[in-house]
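> The amino acid sequence is not available; the structure is as follows:
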């Protein structure tokens, strides 16, 4: 496995203030009460994939952002109790020991624009209210402004200043939401093209259905787009069955396997990682994820509310316990605090001392 980011310091991000997380490890389980900041931390790490694009900051993993204007999403980014419209955090790269500070600043403005200025942004009817609201934003890395632009409170063809500079990636990041196995499309070419991974996938899927023989793709021609459908061949059946007929557990396992392959040499974020996985399959699925992340040089961050899932993840690969950190977030006055336990310490605290890890 790998440690790409060793430290995270958040000055302010949504509801998080003054949070420090040091000595991050290969496997990091983030837990705590609702609204303690678990999802915010996942967003922070996700942003490292393309920090100088405002769309990355506005890609809200909480869901529903696609139905909102970018202006409204940006407004929701900031701590509602603060007059300062600023997100600020820093990360330390494990290998180079380089510390990088990242900051998004925004100023809310109300402007009266001429008809010609409005037309430069989008097409409007003549009676459109010429007084508009916008956020003027700047994105900084190590106090150097990497991008500036504007986000308006009405639909526009693009976000001004959002896509006109070179992508700045600190580390490759892959994020999987709790419901992506339901809402997302499966895309498995890298798994199917590797004989070793394909056999591992079949062995894992047999935990869900022992009669599975193979999984293949079938190209579907469509008037507007071509797509692939994954089909499963099962003993005793004459025809392959579409993957969609199977339960959420098997589809979630496939999504997780594919995410591990995509995240090679980077960071993998699994939000509520146990969702849809039955307890009887957790050991097998979790073991495969941890062992393959080690092979593929992946640093793993997971969130969970489940005591059972955390316990199984801690114990499914005993030799990895020294590479696990259990990070419990909680609020203390106006700050967010992290309690960090190494894997074996967490098991002892839970089993012998009755400490609640969540």
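It's in. Everything numeric here is computed off the predicted structure, so don't read it as measured data.

> CA only for contacts and neighbour counts going forward, please
Fine.

> Check the secondary structure at residue 25 for me.
coil (DSSP: H, G, I helix; E, B strand; the rest coil).

> contacting residues around it?
2-3, 6, 299, 323-325 (C-alpha atoms under 8 Å, 6 or more residues apart in numbering).

> Can you tell me which of those lies closest to residue 27?
residue 324 (4.7 Å; C-alpha to C-alpha).

> The closest one and residue 344, how far apart?
Taking C-alpha to C-alpha, to the nearest Å as the measure, residue 324 and residue 344 are separated by 8 Å.

> quick one: which of those two has more around it?
Counted by other C-alpha atoms under 10 Å, residue 324 and residue 344 do not tie: residue 324 has more neighbours, with 22 against 19.

> In this structure, mark out all the helices, start to finish.
For the chain, the helices defined by DSSP state H cover 38-47, 54-58, 70-77, 115-121, 180-183, 189-192, 195-205, 248-262, 279-295, 307-315, 343-351.

> closest one to residue 90 among those?
Nearest of the helices of the chain to residue 90, taken as C-alpha to C-alpha: helix 38-47 at 9.5 Å.

> For the closest one, give me every contacting residue.
The contact list for helix 38-47 (C-alpha under 8 Å, 6+ apart) reads 13-14, 16, 30-32, 56-57, 60-62, 173-175, 269, 271, 301, 303, 329.

> relative orientation of that helix and helix 70-77 in degrees?
120 degrees (axes from the mean of the first three to the mean of the last three C-alpha atoms, to 10 degrees).

> Mind listing what's buried along the lengthiest strand in the chain?
Using DSSP state E, we find that the single longest strand of the chain is strand 99-112. Across strand 99-112, burial judged by 16 or more other C-alpha atoms under 10 Å covers 99, 101-106, 108.

> Second structure for comparison follows:
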């Protein structure tokens, strides 16, 4: 019996890198901050890929490059099979309808001088996807979809709570009926109870609108709640990718193990083994030989200090470690 063919990824990144030039030393020798360094990602239609890691690991930079908000230094991005890197602005404009973003700060991402109705209607007017006479009805439907009402259209951002403002940001992202939404720390600025409401809303909208998410966060509980697969980043590199349940039950990279060990117990009787990670996050400028995590890894050996590991997949679980757990 032949197996069903696997659908190609909706979004694909290969060798994605972003370097920022900086000057160092007496003679102004150019060095580079390696914000993202050779990332490969596949995102399949209808799934939620979580990207998690400490602040400064490069996950938000990846999200912005996927949407072509930042030009990559190297690598390529394909969306629906179409190469996006180097695409002329007029052709990229059409692709942007299918790719949207929800930002971290729901207040600064909204124009304080625009009424909410105008904010949500703006992409409809720019892309002309809805007749002008139908825009108000469309905006009212989007507000209802995110748990708000038509009467909110005449209000300004400062009249809403943080959770309500994030709902407005989600409604704006939905306006063009995209295929992909990048959620860049979309719940990090919210209270825990509001986080749960927004996460549940995102899951509901995913079912109703057949959405695909790239969910970027430093919060492991949020990533666990919403993701189908999880990619773990450290110093600009992917160190582990697996299905959510597999990764949380059996992490194979020491950094992932340390992240999970830092989570609080889920109930009072649970006992968790502590994983001690020494030192500070490494330097993204200095090109250190070997594994980027080796200076903090409790399991590091000589090979780890000499040769950088390659992300290798086995049974759907990829890890960049010479001695995986």
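The structure has been received and is ready for your questions. Predicted, not measured: the structure shown is a model, and the values here were computed from it.

> Quick check: TM-score for this pair?
The TM-score (TM-score structural alignment, normalised by the length of structure 2) is 0.54; 215 aligned residues with a C-alpha RMSD of 3.6 Å.

> Now distance to residue 132 of structure 1 too, for the helices of structure 1, in CSV please.
As requested, the helices of structure 1 are exported to CSV (distance: least, C-alpha to C-alpha, whole Å):
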stretch, distance to residue 132 of structure 1
helix 38-47, 28
helix 54-58, 20
helix 70-77, 11
helix 115-121, 9
helix 180-183, 35
helix 189-192, 46
helix 195-205, 53
helix 248-262, 41
helix 279-295, 48
helix 307-315, 48
helix 343-351, 53
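
> Can you say which of the ones you listed is nearest to residue 141 of structure 1?
helix 38-47 (12.2 Å).

> can you state the direction angle for the closest one and strand 99-112?
100 degrees.

> Show me where structure 2 has its strands.
Along structure 2, counting by DSSP E, strands occupy 11-24, 29-43, 48-52, 74-79, 82-83, 99-102, 180-184, 212-217, 229-234, 237-243, 312-314, 317-319.

> Could you identify which of those strands is most buried?
Mean neighbours per residue, mean count of other C-alpha atoms under 10 Å, is largest over the strands of structure 2 for strand 48-52, with a mean of 27.

> and that strand, what does it pack onto?
strand 212-217, helix 220-226, strand 229-234 (3 or more C-alpha pairs under 8 Å, 6 or more residues apart in numbering; DSSP states H and E).

> which residues are contacting that strand?
Under the contact criterion C-alpha under 8 Å, 6+ apart, strand 48-52 of structure 2 has outside partners 43, 59, 212-220, 223, 226-233.

> so it aligns onto which residues of structure 1?
Using TM-score structural alignment, the residues of structure 1 aligned to strand 48-52 of structure 2 are 27-31.

> mean distance, that stretch to its aligned residues in structure 2?
Here stretch 27-31 of structure 1, set against structure 2 after superposition, deviates by a mean of 1.0 Å using mean C-alpha distance after the TM-score superposition for structure 1.

> Can you find the partner of residue 179 of structure 2 in structure 1?
Residue 179 of structure 2 maps onto residue 266 in structure 1, by TM-score structural alignment.

> Now do the contacts for that match.
Per C-alpha under 8 Å, 6+ apart, neighbours of residue 266 of structure 1: 4, 171-174, 297-299.

> Could you do residue 11 of structure 2 as well?
Neighbouring residues of residue 11 of structure 2 by C-alpha under 8 Å, 6+ apart: 41-44, 77-81.

> nearest to residue 241 of structure 2, of these?
Once C-alpha to C-alpha is applied, the member of the contacts of residue 11 of structure 2 that ends up nearest residue 241 of structure 2 is residue 41, at 9.3 Å.

> State the number of residues packed around residue 187 of structure 2.
The number of residues packed near residue 187 of structure 2 is 27, by other C-alpha under 10 Å.

> same check, this time on the one 10 residues further on
When neighbours are defined as other C-alpha under 10 Å, residue 197 of structure 2 has 13 of them.

> who are the neighbours in contact with it?
Residue 197 of structure 2 neighbours (C-alpha under 8 Å, 6+ apart): none.

> how much space between the most centrally placed residue in structure 1 and residue 9 of structure 1?
What sits nearest the mean C-alpha location of structure 1, by C-alpha atoms, centre = their mean, is residue 175, with 3.0 Å. As judged by C-alpha to C-alpha, residue 175 of structure 1 and residue 9 of structure 1 stand 20 Å apart.

> Redo the helices and strands packed on strand 48-52 of structure 2 as CSV? Include distance to residue 156 of structure 2.
What follows is those, written out as CSV (distance: least, C-alpha to C-alpha, whole Å):
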stretch, distance to residue 156 of structure 2
strand 212-217, 27
helix 220-226, 29
strand 229-234, 36
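
> among the ones you listed, which is nearest residue 190 of structure 2?
helix 220-226 (11.6 Å).

> In structure 1, point out the residues matching that closest one.
Against structure 1, helix 220-226 of structure 2 falls on residues 307-313 (TM-score structural alignment).

> quick one: that stretch to structure 2 mean distance?
When structure 2 is overlaid, stretch 307-313 of structure 1 sits 2.9 Å from its aligned residues on average, using mean C-alpha distance after the TM-score superposition for structure 1.

> The helices of structure 1: which one's closest to residue 166 of structure 1?
helix 54-58 (12.7 Å).

> what's the counterpart of residue 104 of structure 2 in structure 1?
Using TM-score structural alignment, residue 104 of structure 2 pairs with residue 178 in structure 1.

> mind checking how far that match is from residue 330 of structure 1?
22 Å.

> Residue 259 of structure 1 now?
For residue 259 of structure 1, the distance to residue 330 of structure 1 - C-alpha to C-alpha - is 29 Å.

> And for residue 299 of structure 1?
Distance, residue 299 of structure 1 to residue 330 of structure 1, using C-alpha to C-alpha: 23 Å.

> Also residue 304 of structure 1?
Distance from residue 304 of structure 1 to residue 330 of structure 1, by C-alpha to C-alpha: 14 Å.

> Alignment lookup: residue 191 of structure 2 to structure 1.
In structure 1, residue 191 of structure 2 lands on residue 278 (TM-score structural alignment).

> Quick check: closest non-adjacent residue to that match.
residue 249 (6.8 Å; C-alpha to C-alpha, 6 or more residues apart in numbering).

> if I line the two up, what does that neighbour land on in structure 2?
In structure 2, residue 249 of structure 1 lands on residue 163 (TM-score structural alignment).
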